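Enquirer: Build me a model:
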Amino acid sequence: MRTKWCRAFPGLAEQVVQARNFVAAMIAEGGPVEDAVLVVSELATNAVRHSRSGSADGWFLVIVGFGDGLVRIEVVDQGGERVPHLCNVTSHEEGGRGLLLIASCAKDWGVKNWPDGRSVWAELAWEGA
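Expert: Predicted coordinates:
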């Protein structure tokens, strides 16, 4: 990625809206705004719900990268016991399908573990690229 922008957010559920607004403003016209907003919404929500980022004084970081006809959305959280994974689509459990949505609209996605957390990312094709 040639250009990257990032912003840290408090690990609060109401900050997911702010993360969506940040990503939408970074991509603006001509880019995959709807898919990017979906991706950051799912990843930020997962960070707050399923990692230490949702604990008191927790935080998550959103990184938006641009390059080679792609936009990369990455959310860094403070880690936790649950590992992000694709759920069984035939499961009757409520929720748990966010990564399936991301996988369906992204060119690629993945998880990277860090000593004090992890990042989950998705790359989207830039329209017209």
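
Enquirer: make it CA atoms for all contacts and neighbour counts henceforth
Expert: Noted.

Enquirer: mind checking the longest helix of this protein?
Expert: helix 33-50 (DSSP state H).

Enquirer: Show me which positions of that one end up buried.
Expert: Buried residues in helix 33-50, counted by 16 or more other Cα atoms under 10 Å: 33, 35-48, 50.

Enquirer: Of those residues, which pair is most distant in space?
Expert: Greatest spatial distance in the buried residues of helix 33-50: 33 and 50, 25.1 Å, computed using Cα to Cα.

Enquirer: I have a second one here; can you model it like the first so I can compare?
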Amino acid sequence: MFLLLAKWCRPFPGLPQQVAEARYFVAALMEAEGPRMVENAVLIVSELASNAVRHSRSGRKGGWFLVVVVLDDDRVRIEVIDEGGDDRPQLLAANDWEEEGGRGLLLMATCAKDWGVKDRMHGRSVWAELTRAGA
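Expert: Below is the predicted model of the structure:
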């Protein structure tokens, strides 16, 4: 059963320096969850927000991205909604390891319980879930 305990969302301008602001936002929300949860949540939002600014229309002049954090009884869901782009986020294949960059989603996926991508009418949502301590 999914019992909603808390939900927060905050829009950010689509500027590279706003990724740090998104990290501070999520870290403040996760503080009571313990240092491990803070580290994992910050890593996730950092990757998703960075990708929104770099690889979507959110990084263009006047662009934006939205960070959504949902806590229920046993998990934390972190979602970044951006303005969409031409390429769908995906994990690197093993033969792409020589490419520079592109490992962030893989790193994020290793600490997340689950993650996914959902295309929206005017953008894209990329989300990841973490298991709460004691769940």
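
Enquirer: buried ones in the helix or strand following the longest helix of the first structure?
Expert: Downstream of helix 33-50 of the first structure, the first helix or strand assigned by DSSP states H and E is strand 59-67. For strand 59-67 of the first structure, a neighbour-count test (16+ other Cα under 10 Å) marks 59-66 as buried.

Enquirer: Could you dump these into TSV and include distance to residue 108 of the first structure?
Expert: Listed next are the buried residues of strand 59-67 of the first structure as TSV, based on distance: Cα to Cα, whole Å:
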residue	distance to residue 108 of the first structure
59	25
60	21
61	20
62	17
63	16
64	15
65	14
66	14
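
Enquirer: Identify the farthest-apart pair in those.
Expert: 59 and 66 (23.4 Å).

Enquirer: If you drop the residues flanking it in sequence, what lies closest to residue 61 of the second structure?
Expert: Leaving aside its sequence neighbours, residue 61 of the second structure sits nearest to residue 14 (Cα to Cα, 6 or more residues apart in numbering; 7.8 Å).

Enquirer: mind listing what the equivalent of the one you found over in the first structure touches?
Expert: Aligned counterpart of residue 14 of the second structure in the first structure: residue 11 (TM-score structural alignment). Applying Cα atoms under 8 Å, 6 or more residues apart in numbering to residue 11 of the first structure gives the contacts 47-48, 53-60.

Enquirer: which one in the second structure is furthest away from the centre?
Expert: Distance to the chain centre peaks in the second structure at residue 95, reaching 25.1 Å (criterion: Cα atoms, centre = their mean).

Enquirer: can you confirm it is in a strand?
Expert: No. Read with DSSP: H, G, I helix; E, B strand; the rest coil, residue 95 of the second structure is helix and lies in no strand.

Enquirer: got the contact list for it?
Expert: Per Cα under 8 Å, 6+ apart, neighbours of residue 95 of the second structure: none.

Enquirer: Quick check: the aligned residue in the first structure for residue 103 of the second structure vs residue 79 of the first structure, distance?
Expert: Mapped onto the first structure by TM-score structural alignment, residue 103 of the second structure lines up with residue 97. Distance of residue 97 of the first structure to residue 79 of the first structure, given as Cα to Cα, to the nearest Å: 20 Å.

Enquirer: Which one's more surrounded, these two?
Expert: Shown here are residue 97 of the first structure and residue 79; by other Cα atoms under 10 Å, residue 79 has more neighbours (20 against 17).

Enquirer: so what's the more buried one closest to, chain neighbours aside?
Expert: Counting by Cα to Cα, 6+ apart, the residue nearest residue 79 of the first structure is residue 117, at 3.8 Å.

Enquirer: Same question for residue 23 of the second structure.
Expert: Nearest residue to residue 23 of the second structure in three dimensions, chain neighbours excluded: residue 42, at 5.3 Å (Cα to Cα, 6+ apart).
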